[in-house]
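Asks: Dropping the sequence and predicted coords here.
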Amino acid sequence: MSKISRRSPPTPATRSWTLRHWQLRTVPHPAKVFLLLVELTAVAITVALLVAQRVSTAEWVRLGVLTFLAIGYAEAGARIERLKRYLSPGGDKVASNQVSVWAFAAVLTVPSGWAAVLVALLYGQYLVRRCRDRTGVPYRVIFAGATVMLSAEAAGALVTWDGGGDVLRGGLRAPVVVIAALLVFTLVNFGVLLTGMCLVRRPPTLRAMLPDSDSFGYEIATLALGIVTAEFLVHSLALTPVALILAAYLHRSSLVNSLHRSSRTDPKTGLPNLPAWTEHAQAVLAHSHRHGQTVTILFCDLDHFKVVNDMYGHQVGDRVLAAVAQCLRRELRGHDGIGRFGGEEFVVVLDAISAAEADAVAGRLRTAVSALHFDDDLTITMSVGMASHEPGLVAPELQPLIGRADKALRIAKADGRNRVRAA
């Protein structure tokens, strides 16, 4: 259920960093219990491991080198992280960062309790930096840190169970153990994070909280770089600073990807903007023509949206747009092309279904938007115009299809709004 308030929210800095507006106060009780349980478990296991595990001189050296490199790189890369947070849409989803490089390298080269201590230091540094910048949400940073600590301890338990010592000197079994540890680290990390996020956010579907392919790929790349760093630590300590160059290159590549993605994404809704959607729609039309499939354009427009902006303010209007975009995306297939046309207008391209099936999809979208509930008795309806191109000798053209769908939309508006009309 969407929640829209007439009152303007406080700024992020005030909301996140003053006791009165501390966001943990608004978290559902089951979520608070889960967050606290994860954090206490991480601390308890770490303390127990620190008491039980012995550290050799070589391991102390590796831990010192990793700490120096990790903290130094975190400070040097702080500007890149600020840019990525600014550019990345959908910031509530699972986010990847460079901590995995150093955390996983520590898992493979030092006792797991001290690997968890390294993670705690890095997230403590991150929390201090966010306090200084007055950005972010403190309880999320703490929970994320506890999650990575548990991930490191779980992966470290697998490494230790295999026989202890340096797993990278373990002969033929070493690659299997390393890959297994990587899988355990990833599964525990994402599993605990997603559970906490679902309890806090209560999304309509789990899919809404899953990381996108770029974020997941970036996380795997950082873990792979962690393996390379561990190899340097064990076999050629003098070359370990090379890991900084590799980490910087990976970080820079992720920033370039964020810049590319932000240039193609509408910032208010997280949907593809018009140029990006047009490119996708033209590819869908060409594919449909080659395979003899019907293709349909839906032109969706929120009814009386200007009244929402006038009565409730543009901030509320923007949140309504985001809620509608999420609703439309949830109702469509994963590969259906949806984008923001402009203002309160959305466009959808449907392929591999008949015109009658597309009409049913349009009706379902209209009904789903009408069912959204907001505070202050605010309701939203949507009119939809649709235009289909049947397979034939003539290739479909995007602009004429959009024009026909636009005419059908105007007919839906003239017939009383909150309905679907086909060209």
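Replies: That came through fine. These numbers were taken from a predicted model, which means no experiment stands behind them.
Asks: make it CA atoms for all contacts and neighbour counts henceforth
Replies: OK.
Asks: Buried residues of the longest helix along the chain, list them for me.
Replies: Ordering each helix of the chain by length in residues (DSSP state H) puts helix 174-201 first. Residues of helix 174-201 classed as buried under the neighbour-count rule (16 or more other CA atoms under 10 Å) are 174, 177-178, 181-182, 184-186, 188-190, 192-200.
Asks: Okay, K407 and A360: tell me how far apart.
Replies: 19 Å (CA to CA, to the nearest Å).
Asks: When those two are compared, which one has more neighbours?
Replies: Using other CA atoms under 10 Å, the more surrounded residue of K407 and A360 is K407, with 19 against 13.
Asks: now that one: how far from A281?
Replies: Counting by CA to CA, the gap from K407 to A281 is 19 Å.
Asks: With G64 instead?
Replies: 53 Å.
Asks: adding another structure so you can compare the two:
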Amino acid sequence: MVAAAIGLLTTVGSTTATEWFRFGALILAITVHLTIVRRAEESRRNESTGPYFDLTSVWTLAAAIALPGGLAVLTVVWMRLVLKPIARRQPYRFVFGSANILAATLLSWAALHLTGSAPGVTGHALSDLGLVLELVLVAVLYWSVQVVLMSGVLKIVNPATRPAELIGSRSDNMLEATTLGVGAMLGVLTTTHWVGPLLLVIPVILVNALLYHASERQAHLERLLAEQRQAHLQLTKDAHTDFRTGLLNTTGLNEYASRIAERCRVDGRPVTVLAIDLDHFKRINDTWGHPAGNAVLAEVGRILREKLRPGDVAGRDGGEEFVVVLAETPLSQGIAIAERVREAIGAMTVETTDKHRNTVTLLGRNLPHDEETAEFRAISASIGVAVLQAGVDSLLTAQHSADAALYAAKENGRNQVRVAGIDIHAGRRLPLPRADEPEVTRSA
């Protein structure tokens, strides 16, 4: 290709005055076009994620049709020099893009001129129809050369590139087809009227402006849609999340826990339910104020997120009450997790403020203490455990059973774990609630 371009450049000396006028008109039109649309084209190029399509094929295909080979080469070189400040690409990419356009232009020129079918005034209907067919084939050749070269390089650089990404979108190729059609008409017009490029430069600039504004509107709409999707996701999350603890709220807990229970029922796997209640939480609010109580709730939420597995579900069920649903977890493993959670809550240290905005540090009841810190040992939890056997119990029944075990833990001194149906510390059987028993509330 380089040798062919150099060979054609050596024939520039035999160019006629009319051909120089055509060349000058094309050069002037290219310069005016690319200078005016520079900022818009730079923006479109930066937003493009795949092959980039512009309107310069209007000028290069017209040059291949209306100019001698040497002047067609000079037209491509000049256009790329004017375009370089817009492209802002690595040198090797710019050189390849230039070679790609030059190859398409030279092959189109050769297909048209070396076959002796260059356009001109014939006055014969059949000859003109034949010229139309030849120009269509030349335009297809121009497009094919660029697609083959560009696709080959993209596939080498990134083998995972999909075919649709190699040739561009449907709208991109429709734009390129329109551009080549206009370029073919301009080439025929320039052959008989050298001022043709000057007549077309303003319409091309206006089309470029329309493309720029269309791409800006599309980008704006895409940003709005992305923001809307993000807002929807955030609203969905907020609707299921307790803002105080970062855990699920009652709505989210019921929804996600039901999904886990149904999945484990289908798979025939057990589900363990923990009912957690902070001991004497009302005393914390009454003694140090609600900000202190809120700080304790937030820390409990953090501990539950830290101690539980990714597939488990934890939620705040109102006040100081929490419910945890452990997926695919037998009773023995559920008891171990409950003990781990209880010990972590009992070892908490919460920096907060009291009613008078003085800094205080509330401690878990499992931490070592002395006379000075005894009054601040205020945090512990009682936990009830129940297992939902696949195909036997419902999730609501398991929650009620865990509640009953929780009450047993509170009646036996708090800060401990009890299992529904059995006292793991004393071997005493605990009463199981009836399935139709109303839900109860806790405050102590």
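Replies: Yep, it's here. Only a predicted model underlies this, so the values are computations on that prediction, with no experimental measurement involved.
Asks: Quick check: TM-score for this pair?
Replies: The TM-score (TM-score structural alignment, normalised by the length of the first structure) is 0.49; 233 aligned residues with a CA RMSD of 3.2 Å.
Asks: re the thing from before, G64 and A281 of the first structure: which is more packed in?
Replies: Between G64 of the first structure and A281, counted using other CA under 10 Å, the more crowded position is A281 (25 against 13).
Asks: Quick check: closest non-adjacent residue to that one.
Replies: Nearest non-adjacent residue to A281 of the first structure, counting by CA to CA, 6 or more residues apart in numbering: V349, 6.2 Å away.
Asks: Surely the one you found is within a helix?
Replies: No - if the criterion is DSSP: H, G, I helix; E, B strand; the rest coil, then V349 of the first structure is strand and not within a helix.
Asks: Now do the helices in the stretch 201-350 of the first structure.
Replies: 213-235, 242-263, 274-290, 305-312, 314-331 (DSSP state H, counting those that start in this stretch).
Asks: Dump these into JSON lines; add distance to I411 of the first structure as well.
Replies: Formatted as JSON lines, these follow (distance: least, CA to CA, whole Å):
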{"stretch": "helix 213-235", "distance to I411 of the first structure": "40"}
{"stretch": "helix 242-263", "distance to I411 of the first structure": "34"}
{"stretch": "helix 274-290", "distance to I411 of the first structure": "23"}
{"stretch": "helix 305-312", "distance to I411 of the first structure": "18"}
{"stretch": "helix 314-331", "distance to I411 of the first structure": "22"}
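Asks: just checking, L274 of the second structure is part of a strand?
Replies: Yes - under three-state DSSP, L274 of the second structure sits within a strand.
Asks: What residue, apart from its backbone neighbours, is nearest I101 of the second structure spatially?
Replies: Q146 (6.9 Å).
Asks: what sits against the one you found?
Replies: Counting by CA atoms under 8 Å, 6 or more residues apart in numbering, Q146 of the second structure touches 100-101, 104.
Asks: Need these in JSON lines (columns: distance to V387 of the second structure, neighbour count and secondary structure).
Replies: What follows is the contacts of Q146 of the second structure, written out as JSON lines (distance: CA to CA, whole Å; neighbours: other CA atoms under 10 Å; DSSP: H, G, I helix; E, B strand; the rest coil):
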{"residue": "N100", "distance to V387 of the second structure": "70", "neighbour count": "17", "secondary structure": "helix"}
{"residue": "I101", "distance to V387 of the second structure": "72", "neighbour count": "22", "secondary structure": "helix"}
{"residue": "A104", "distance to V387 of the second structure": "73", "neighbour count": "25", "secondary structure": "helix"}
